[in-house]
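J.: Structure, please.
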Amino acid sequence: MANPWWTNQSGLAGMVDHSVSSGHHQNHHHQSLLTKGDLGIAMNQSQDNDQDEEDDPREGAVEVVNRRPRGRPPGSKNKPKAPIFVTRDSPNALRSHVLEISDGSDVADTIAHFSRRRQRGVCVLSGTGSVANVTLRQAAAPGGVVSLQGRFEILSLTGAFLPGPSPPGSTGLTVYLAGVQGQVVGGSVVGPLLAIGSVMVIAATFSNATYERLPMEEEEDGGGSRQIHGGGDSPPRIGSNLPDLSGMAGPGYNMPPHLIPNGAGQLGHEPYTWVHARPPY
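T.: Sure, this is the predicted structure:
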């Protein structure tokens, strides 16, 4: 007699369904392949994220940017220029001088000779030293002239000298002296002024001078002051158009022309010019 189906349940447990087993194996293999693929994608995404984080500046980090320096690079056109040395003086420039006048020399005559020798005007600024046998012009003195004998100290010495003939009063010396007993005398030097020891004189020289008559008179054509010489013509020679001053000294003085006192021998109101010939360049 055949056994009913329920009596053989134990035999069913030992049986293996090969179809189910094969399907389960394929499914497990497919899941393992998916897991490996997902892992590779996840790793690639993680590497990309790490690279992006490295590229992005972090908070608080210092970012170094290479910028082009401003200005021209070294060695370009901005090179230091060579200094310019002026080897010639301007004709209108002043030169400073310290003049030492030796013992026994006439101070005024020595400075006048220096002006003629150098062909430059001399402006005396100050002087120090001792002098003797002074002849001064004073309005209060009888005859307007006073002669002093003895030793005197120079307190102040000023004046001007021109190398050529000049109008009265434009050249000469004015001196203030202190005597041995403390008396102070002064006036325009109209005679010898002998140096005792060395007399030091501070002076400035110039090469050009222009005569101006003041107050200026307006010309009819409305122009400015009259020009002494034109720009295209050569300057006149020193003393070319000036009158002779050799006989202009006052009576009884017999002084050189450059020591003529003011008011002695009045000249006409003609314009005087003193122009130093410019040296060739």
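J.: From now on I want contacts and neighbour counts done on CA atoms only, so please keep to that.
T.: Fine.
J.: just the strands in the protein please.
T.: Under the criterion DSSP state E, strands of the chain are mapped to 95-101, 121-137, 145-161, 172-178, 184-189, 194-206, 208-209, 274-275.
J.: a markdown table for those, including distance to His18 and mean neighbour count?
T.: Shown next, in a markdown table, are those (distance: least, C-alpha to C-alpha, whole Å; neighbours: other C-alpha atoms under 10 Å):
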| stretch | distance to His18 | mean neighbour count |
| --- | --- | --- |
| strand 95-101 | 130 | 15 |
| strand 121-137 | 137 | 21 |
| strand 145-161 | 142 | 18 |
| strand 172-178 | 147 | 21 |
| strand 184-189 | 151 | 19 |
| strand 194-206 | 134 | 19 |
| strand 208-209 | 135 | 16 |
| strand 274-275 | 139 | 24 |
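J.: Redo these as CSV? Include distance to Asn44.
T.: Converted to CSV, the strands of the chain look like this (distance: least, C-alpha to C-alpha, whole Å):
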stretch, distance to Asn44
strand 95-101, 91
strand 121-137, 98
strand 145-161, 103
strand 172-178, 108
strand 184-189, 112
strand 194-206, 94
strand 208-209, 96
strand 274-275, 100
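J.: one more, for comparison:
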Amino acid sequence: MNENGGSSGGGGDEEEERENGDEPKEGAVEVGTRRPRGRPPGSKNKPKPPIFVTRDSPNALRSHVMEVAGGADVAESVAQFARRRQRGVCVLSGSGAVANVTLRQPAAPGAVVALHGRFEILSLTGAFLPGPAPPGSTGLTVYLAGGQGQVVGGSVVGTLVAAGPVMVIAATFANATYERLPLEEEEDEAGSGGQGQLAGGAGSSPPAIGSSAQQQSGLPDPSSLPIYNLPPNLIPNGGQLNHDAFAWAHARPPF
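T.: A predicted model of the protein is given here:
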């Protein structure tokens, strides 16, 4: 009998200890499992994938450093480069020595001077277009220094033979726009509306090619002008242009 009473008393003590163990003790601090707020460290500094441009803009300029071999005609070499690549070339500067130069002097209209001997290039500028171009829009202008310190310059109308390696710095472009200046008032208003249409899609649409509005304003029909190298998806408004475009539409040869 005493043994049973002792065992039952021991069971009551165990239950009391278990209940007391569930209650928080004085001075104890509960540690919760709550997740911290915000992003984990370093999540904002993850490297982003690089952005690749798959094709060039038709209006982008490309820079070139051209080396013309000695004995070659500098003007003809640059013009041939423009024709083969079907891109316009804007000559920015040049350096080197040339010989057998034929120039048109600006002081005397129609005066052509043939220079023999070796000359150093002081300045070389000009432009070349691969296709048909308005008169006077292509060619080179050069200023040369002679052996005695004399300086002569003018428009190159003949050969410009390189007496050694000639370095030419140039930029090339794919499309060019031919503009007639000064603009008439009607053309100015139409051009401002057409420019907004091309840039951001706002404003009135330019007149269609061959429309009566262009014929009444005295402008030539753009359909009769050469339009080269302008892909169909780059012609705004489904083939409507508000100016004369000079570009080059032959297939681009391999570089």
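J.: surely Thr273 of structure 1 meets Gln227?
T.: No: proximity of Thr273 of structure 1 to Gln227 does not meet the contact threshold set by C-alpha atoms under 8 Å, at 10.5 Å.
J.: quick one: which of these two has more around it?
T.: Between Thr273 of structure 1 and Gln227, counted using other C-alpha atoms under 10 Å, Thr273 has the larger neighbour count: 24 against 10.
J.: which other residues reach stretch 173-193 of structure 1?
T.: Stretch 173-193 of structure 1 has contacts (C-alpha atoms under 8 Å, 6 or more residues apart in numbering) with 106-109, 131-138, 151-160, 172, 255, 259-261.
J.: and if you look at stretch 175-189 of structure 2?
T.: Stretch 175-189 of structure 2 has contacts (C-alpha under 8 Å, 6+ apart) with Pro58, Asn59, Arg87, Gly88, Asn229, Leu230, His243, Asp244, Ala245, Phe246, Ala247, Trp248.
J.: Identify the farthest-apart pair in these.
T.: Maximum pairwise distance in these, criterion C-alpha to C-alpha, is 19.9 Å, between Arg87 and His243.
J.: Which one's more surrounded, the two?
T.: Arg87 (24 against 20).
J.: hang on, the earlier thing: can I get the contacts of stretch 175-189 of structure 2 in a markdown table with distance to Asn20 of structure 2?
T.: Converted to a markdown table, the contacts of stretch 175-189 of structure 2 look like this (distance: C-alpha to C-alpha, whole Å):
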| residue | distance to Asn20 of structure 2 |
| --- | --- |
| Pro58 | 83 |
| Asn59 | 84 |
| Arg87 | 92 |
| Gly88 | 94 |
| Asn229 | 91 |
| Leu230 | 89 |
| His243 | 94 |
| Asp244 | 96 |
| Ala245 | 94 |
| Phe246 | 95 |
| Ala247 | 93 |
| Trp248 | 94 |
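J.: Filter the residues you listed down to just the ones in helices.
T.: Applying DSSP state H to the contacts of stretch 175-189 of structure 2, no entry is found in helices.
J.: Just name the closest of these to Pro132 of structure 2, please.
T.: Nearest to Pro132 of structure 2 out of the contacts of stretch 175-189 of structure 2 is Phe246 (C-alpha to C-alpha; 8.3 Å).
J.: ok, and the closest non-adjacent residue to the aligned residue in structure 2 for Val107 of structure 1?
T.: In structure 2, the residue matched to Val107 of structure 1 (TM-score structural alignment) is Val74. Excluding the flanking residues, the one nearest Val74 of structure 2 by C-alpha to C-alpha, 6 or more residues apart in numbering is Leu160, at 5.6 Å.
J.: Now check the one you found against structure 1: what is it aligned to?
T.: Aligned counterpart of Leu160 of structure 2 in structure 1: Leu193 (TM-score structural alignment).
J.: if we can go back for a sec, how many neighbouring residues does the residue nearest to Val74 of structure 2 have?
T.: Neighbourhood size, Leu160 of structure 2 [other C-alpha under 10 Å]: 24.
J.: if I look at Met200 of structure 1, how far off is Ala108 of structure 1?
T.: Remark: distance between Met200 of structure 1 and Ala108 of structure 1 (C-alpha to C-alpha, to the nearest Å) = 13 Å.
J.: mind checking how far the nearest residue to Gly131 of structure 2 once chain neighbours are set aside is from Pro130 of structure 2?
T.: Residue nearest to Gly131 of structure 2 in three dimensions, not counting chain neighbours: Trp248, with 6.4 Å by C-alpha to C-alpha, 6+ apart. Per C-alpha to C-alpha, Trp248 of structure 2 is found 7 Å from Pro130 of structure 2.
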